[in-house]
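Visitor: A structural model of the following input is requested.
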Amino acid sequence: MTAALAAHNRGLSCVVIEAQNRYGGATAVSGGIVWIPANHVLKREGSSDTPELASTYFDATVGERVSKARRDSFLQDGPRMLSELEQASRWFRFHWAKGYPDYYPELPGGLTEGRSIAPELLDARELGGDLPLMNPPIATMALKGLSITPADFHDLNMLTRTWRGKRAIFRVLYRTLKGKVSTPRLTAGRALVGRLRLAMRDAGIPLYLSTRMTELVTTREQDGTERVSGVKVERGGVESEIIARRAVILASGGFGRSQELRDRYHPAPSKAEWTMSPEGQDGDGIRAGLQIGADVDLMEKIWGQPSTLVPADGSDDLRVQFLHIDRASPSTLVVNGEGKRYYNETAPYTEFADAMYAEHAKGVAPAVPSWMIFDQRGKRRYMLLRTFPMSRFPKSWTDGGYVKVAQTVEDLAAQIGVPAEQLKQTLQRYSSFARTGVDEDFGKGESVYGHYYGDPTLKNPNLAPIDRPPFYAVAVYPGDVGTKGGLKIDERSRVLTADNRPIPGLYASGNTTGSVMGDTYPGAGSSIGAAMVNSYSAVLDIVEGNQRASDADTTAARA
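Guide: Okay, here's the model as predicted:
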């Protein structure tokens, strides 16, 4: 969608095709946060970020895993893209998610105030008939039907602990009731996708749903090179061909739903049911690129998000439940199959998922799954598994064994299959750290990032004793919001071959590519930010390439 709008702004005609019968992809079911440093929204709202600070931080986090040319292109094109789209369309409106820290704020250039921006809430009525065609929220991401933003989740977690948390519940209830009576509001990823769709609609850009690309079309140029000149598609059982006069941009998502590709590229075990990727994220765009000689990068990586599996409301189907807020809770810890902690629970989610695989690969004790342990104090105080403090877990979760419950540590250990004495020692040691405020083993609570979902009333916002029965446990899997590897691209989003030659006419964006974020996740919204900038950079190159060709033709004619 970003590419289509950027192309339209430059006078190019374009069409967006979507294989599924709904639009929005993974973005629609996400938090909708965008991480693009040193942009005009941050500057307008008083952020201390600068291009120099951003470059320092990007180098410190991503480093040499990604070329300097790609890193620089992201930092330069990102702010330009946001500014252009906001000026071109009345629908592009963002605000600074102030206070949501960079994920590594202590590294050089990191900001404790954060660099993430969020879309303004959107009146759902503006979309009209396009609203039911957007990807719906995922059942386990919803919270009792409430209209909630990512910032609301932060505040509601402290519902029983701070006045800010108490004010948040009234704010959310008011917004939800108002939405039911008069003005329904879209939040998070659906607000972002809705704004993109409205901008496309104003621009008259066609969007074809249920239109699956089956193959890239290539033609041989006069110099003998193969150029991508269109796509073959299947729609309603009818095959046809769409000719691209200038280029094709693949933005078809990753391969989170393809067990075949996960088995081929990911560390084991890796299950498609652990992903939050929506249906259709099967790697079709990546496969199409491979068929014409493209190379791939970062295929072993995921946008990791440690998760558990629980039945969706009113269904026996298991759904992914992220444990992002939960791991930072003072009253939770994560253990392996020996009942031992092995990593800082407040580490950024992609880093923690990588740590799970690293621990599992040691072969000493299984870490896939691991187990998240908490007690009744934590259940009463904090939002865990997206249930409100002091509320009960759904009966289907406890009766089905998805949430283990025990009156003693010994009984809990038996239920999850870990040594009882070791689990008891782990809980006692963790509780002793809570009393001193220092996690001597893994540093839980040392980073400002971890404090964001912690309890500000405690000595260490991320540490509290775990000693009050009943005790609870849930299995933890290395889930993901999507895969991170894909077609190898350069700083202009051109798809590359194994010898780093661009494939003429072919560009790629987002999770269809090996991410510019490399092995890491610098801040909230990195995946969406990268996708939007990839798309914009591609359009810039398409236009500049056409201009170079036009100039060359003019020079030849004059000669």
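
Visitor: CA atoms for contacts and neighbours, from now on please.
Guide: OK.

Visitor: what's the end-to-end length of stretch 79-97?
Guide: Separation of the first and last residues of stretch 79-97 by C-alpha to C-alpha, to the nearest Å is 16 Å.

Visitor: with stretch 339-354 instead?
Guide: Span of stretch 339-354 from end to end, C-alpha to C-alpha: 19 Å.

Visitor: just how off-centre is it within its chain?
Guide: Chain-centre distance of stretch 339-354: 18 Å, with C-alpha atoms, centre = their mean, to the nearest Å.

Visitor: which residues sit against it?
Guide: For stretch 339-354, the surrounding residues in contact (C-alpha atoms under 8 Å, 6 or more residues apart in numbering) are 103, 302-306, 324, 327-328, 333-336, 355, 359, 413, 418-420, 422-423, 426, 442-445, 449-450, 462, 478-479, 520-521.

Visitor: which stretch of helix or strand covers Lys178?
Guide: Per DSSP states H and E, Lys178 falls inside helix 163-181.

Visitor: how about that helix: buried residues?
Guide: Neighbour counts over helix 163-181 (16 or more other C-alpha atoms under 10 Å) mark Gly165, Lys166, Ala168, Ile169, Val172, Arg175, Thr176, Gly179 as buried.

Visitor: the fifth one and Ala151, how far apart?
Guide: What that stands for is Val172. 11 Å.

Visitor: ditto for the last one
Guide: Gly179 sits 18 Å away from Ala151, going by C-alpha to C-alpha.

Visitor: go on, the second one?
Guide: Summarising the geometry, the distance separating Lys166 from Ala151, computed by C-alpha to C-alpha, is 14 Å.

Visitor: likewise for the fourth one?
Guide: Summarising the geometry, the distance separating Ile169 from Ala151, computed by C-alpha to C-alpha, is 12 Å.

Visitor: again with the first one
Guide: In this structure, Gly165 and Ala151 are separated by 11 Å, where distance is defined by C-alpha to C-alpha.

Visitor: one more: Gly417?
Guide: To Ala151, Gly417 is 37 Å away according to C-alpha to C-alpha.

Visitor: show me the contacts for Leu250.
Guide: Applying C-alpha under 8 Å, 6+ apart, the residues near Leu250 are Gly285, Leu506, Tyr507, Ala508, Ser509, Thr512.

Visitor: quick one more, to check against the first:
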Amino acid sequence: MHKKTDLVVVGYGAAGIAAAITAARAGAKVALLEKQSADTHFSSSRMSGGLIMGANDVDGATRYLDQCADGMIQTEINRAWAERAVRVREWLESVGIKSVHMAGAWYPKFDGYDSIEVLAPLPKGTEPEDVEIELPKPGELTFKFPLPFGNGALLHDLLLEAVAKEPNIEACFEHEATKLIQDGSRVIGIECKTPDGEVTIDSRYGVVLSCGGYEKNQDMILNYLKAYPIYFYGSEANTGDGIRMAQSAGADLWHMNQMIGRGVGHFKHPDGWETTMGMSLNPPGYVILDKYGERFANEHLQAVSKPNFYYELLKYDADRLEYPRIPSYWIFDKRRLEARPLAHGGIGYYPWSKDNRTEIDLGWIKEADTVEEVARLAGVDDPEAAAQSINAYNEYCQSKEDPFGRPEDSLVPIDQPPYYCVKIYPGGATTNGGPRRDAHARILNAHREPIPGLFGAGELGGAIGLLYPSPGSNLGEAIAFGEMAAETAIRDGSQ
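Guide: The predicted structure follows:
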């Protein structure tokens, strides 16, 4: 089958939707392709927390993003993002989504920190003034998931409603993009596989790739990331398709070793399937130990969902010739178990039990009357050292002074049996690497020249470097570069 359109957008998440709506409102006909079916459409956006990074000052946000990127992203690209970030609330309202300021940036020590404002979408009929928000402490994310009023599933549904109102957008499910079509170096269309056979789509303005990262491609994980194993929750559809297509068209790649990382739980069910979950250490009364039963970092960073804790898990021991923190071991007591679920799920995730008992029965949470025994059951190499580490931690709780720098209010003793242990692995939501792009969302070749007719947005080569700037950075970046990609495609294609 052969079709024609003005712009092809590959990937039906926030980035693709922003690109499609922007192009459609400029008068372009858009084919919005998604390889999943409508019934199993679990984009990264839908499975996210639903928060969106915005900003209140372009210069301040640019400085802050520069420091987070640590040289991996050029200043002109960070500025292009910041210029969109100050208007993201306006863009959301333009597609019928109201939002509320929910949190700030992760790193208060960086200049421009206070220029970042994290937004949460509101259900229809809810006004911002109807919602009471107590902003978290600087650099923390202290509210609980799922949010009481907004999350990724809500954002996804609201964005799909916005797409449905645009007559110029044709949403094409079960269209797996396989190859870019080029005339010389210019991208002029795409080939797809569908249940009805192969489809070729010619595109007047080219192709926007917004089809996610490679977090479900084990070969890419092994070859590009810094350790192994690393496990991801999120969309099963993100298998690096866009990266391979862009490479075939001559694209350069950047920061392929970067990801939105944190400690995660990875579990195997007796029926043979596996699942990865983000784990909720809070409320306090927790430590994380290495294979040898030793503490190694400030666990509070993981407890408040700060992505930089992930780097602590990647240490390689050159003497032992191993990664002693893969896995690590989260130890806690009865109080934490009974407080609330250990994992937050949502649309597309395993439905974790409210009292954690199902997961104890499955063997995912080990339980014992002593710390030494629970460490042994979990697989710690030196259970006695684990017990000594917990005793030392409890003494720090008494003195309110922790050698790893945990804040006082996080120092709650682990002293009420039974005791519990869960293995923690490096992992997270998404990868960041992919085809290199410029400040206009154009994908570049190995000579840093734009490939005509090829554009990128979202986590596929996302503009996020060493540190994840704030909660909602992925979605904020996706919307910003989705808009940008569509505008550039139409402008360049009209010349």
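
Visitor: re the thing from before, relative to Gln376 of the first structure, which of the buried residues of helix 163-181 of the first structure is nearest.
Guide: The closest of those to Gln376 of the first structure turns out to be Gly165 (C-alpha to C-alpha; 19.8 Å).

Visitor: need the counterpart of that closest one in the second structure.
Guide: Alignment note (TM-score structural alignment): Gly165 of the first structure has no counterpart in the second structure.

Visitor: how about Gly236 of the first structure?
Guide: Counting by TM-score structural alignment, Gly236 of the first structure lines up with Pro195 in the second structure.

Visitor: now do the residue nearest to its match when sequence neighbours are not counted against Ser115 of the second structure, distance only.
Guide: Once flanking residues are discounted, Pro195 of the second structure sits nearest to Glu174: 7.0 Å by C-alpha to C-alpha, 6 or more residues apart in numbering. With distances taken as C-alpha to C-alpha, Glu174 of the second structure is found 40 Å from Ser115 of the second structure.

Visitor: which one's more surrounded, those two?
Guide: Neighbours of Glu174 of the second structure and Ser115, each counted by other C-alpha atoms under 10 Å, are more numerous for Ser115; the result is 21 against 18.

Visitor: which residues does the more buried one contact?
Guide: Applying C-alpha under 8 Å, 6+ apart, we find Ser115 of the second structure in contact with Ala55, Asn56, Asp57, Val58, Gly60, Ala61, Tyr64.

Visitor: test my guess that Arg197 of the first structure contacts Met1.
Guide: Yes: in this structure, Arg197 of the first structure is within contact of Met1 by C-alpha atoms under 8 Å, at 7.5 Å.

Visitor: the two: which has the busier surroundings?
Guide: Per other C-alpha under 10 Å, whichever of Arg197 of the first structure and Met1 has more neighbours is Arg197, with 24 against 21.

Visitor: counterpart of that one over in the second structure?
Guide: Match for Arg197 of the first structure (TM-score structural alignment): Leu160.

Visitor: average gap between the helix or strand harbouring that match and the first structure?
Guide: Element membership for Leu160 of the second structure, per DSSP H and E: helix 152-164. With mean C-alpha distance after the TM-score superposition for the first structure, helix 152-164 of the second structure departs from the first structure by a mean of 1.2 Å once superposed.

Visitor: identify each buried residue in that helix, please.
Guide: For helix 152-164 of the second structure, the neighbour count (16+ other C-alpha under 10 Å) marks Gly152, Ala153, Leu154, Leu155, His156, Leu158, Leu159, Leu160, Ala162, Val163 as buried.

Visitor: what's it in contact with?
Guide: For helix 152-164 of the second structure, the external contacting residues (C-alpha under 8 Å, 6+ apart) are 13-14, 17, 20-21, 45-51, 95-97, 121, 123, 169, 346-347.

Visitor: 7 Å - rerun?
Guide: The contact list for helix 152-164 of the second structure, computed with C-alpha atoms under 7 Å, 6 or more residues apart in numbering, reads Ile21, Ser45, Arg46, Met47, Ser48, Gly49, Gly50, Val95, Ile97, Pro121, Ile169, Ile347.

Visitor: quick one, longest helix in the first structure?
Guide: As assigned by DSSP state H, the longest helix anywhere in the first structure is helix 526-558.

Visitor: so what's Tyr402 of the first structure up against?
Guide: Contacts of Tyr402 of the first structure (C-alpha under 7 Å, 6+ apart): Val310, Val474.

Visitor: now do the same for it: its match in the second structure.
Guide: Aligned counterpart of Tyr402 of the first structure in the second structure: Trp364 (TM-score structural alignment).

Visitor: just give me the neighbour total for Val224 of the second structure.
Guide: One thing to correct before we go on: residue 224 of the second structure is Tyr, not Val. The burial count for Tyr224 of the second structure: 15, using other C-alpha under 10 Å.

Visitor: excluding sequence neighbours, find me the nearest residue to it.
Guide: Once flanking residues are discounted, Tyr224 of the second structure sits nearest to Asn257: 5.2 Å by C-alpha to C-alpha, 6+ apart.

Visitor: next one: Asp347 of the first structure from Ala26 of the first structure, what distance?
Guide: If you look again at residue 347 of the first structure, you'll see it is Ala, not Asp. 23 Å.

Visitor: how about the contacts made by Leu463 of the first structure?
Guide: Pro330, Ser331, Ala434, Gly437.

Visitor: separation between the first one and Arg377 of the first structure?
Guide: Distance from Pro330 of the first structure to Arg377 of the first structure, counting by C-alpha to C-alpha: 10 Å.

Visitor: looking at the two, which has the bigger crowd around it?
Guide: Taking other C-alpha under 10 Å, Pro330 of the first structure and Arg377 do not tie; Pro330 has more neighbours (28 against 19).

Visitor: element containing the residue opposite the more buried one in the second structure once aligned?
Guide: By TM-score structural alignment, Pro330 of the first structure lines up with Pro284 in the second structure. In the assignment (DSSP H and E), Pro284 of the second structure maps to no helix and no strand.

Visitor: could you check stretch 196-215 of the second structure and say which residues are buried?
Guide: The neighbour-count check on stretch 196-215 of the second structure (16+ other C-alpha under 10 Å) flags 199-215 as buried.

Visitor: take these and keep only those in strands.
Guide: Using DSSP state E to define strands, the subset of these located there is Val199, Thr200, Ile201, Asp202, Ser203, Val207, Val208, Leu209.
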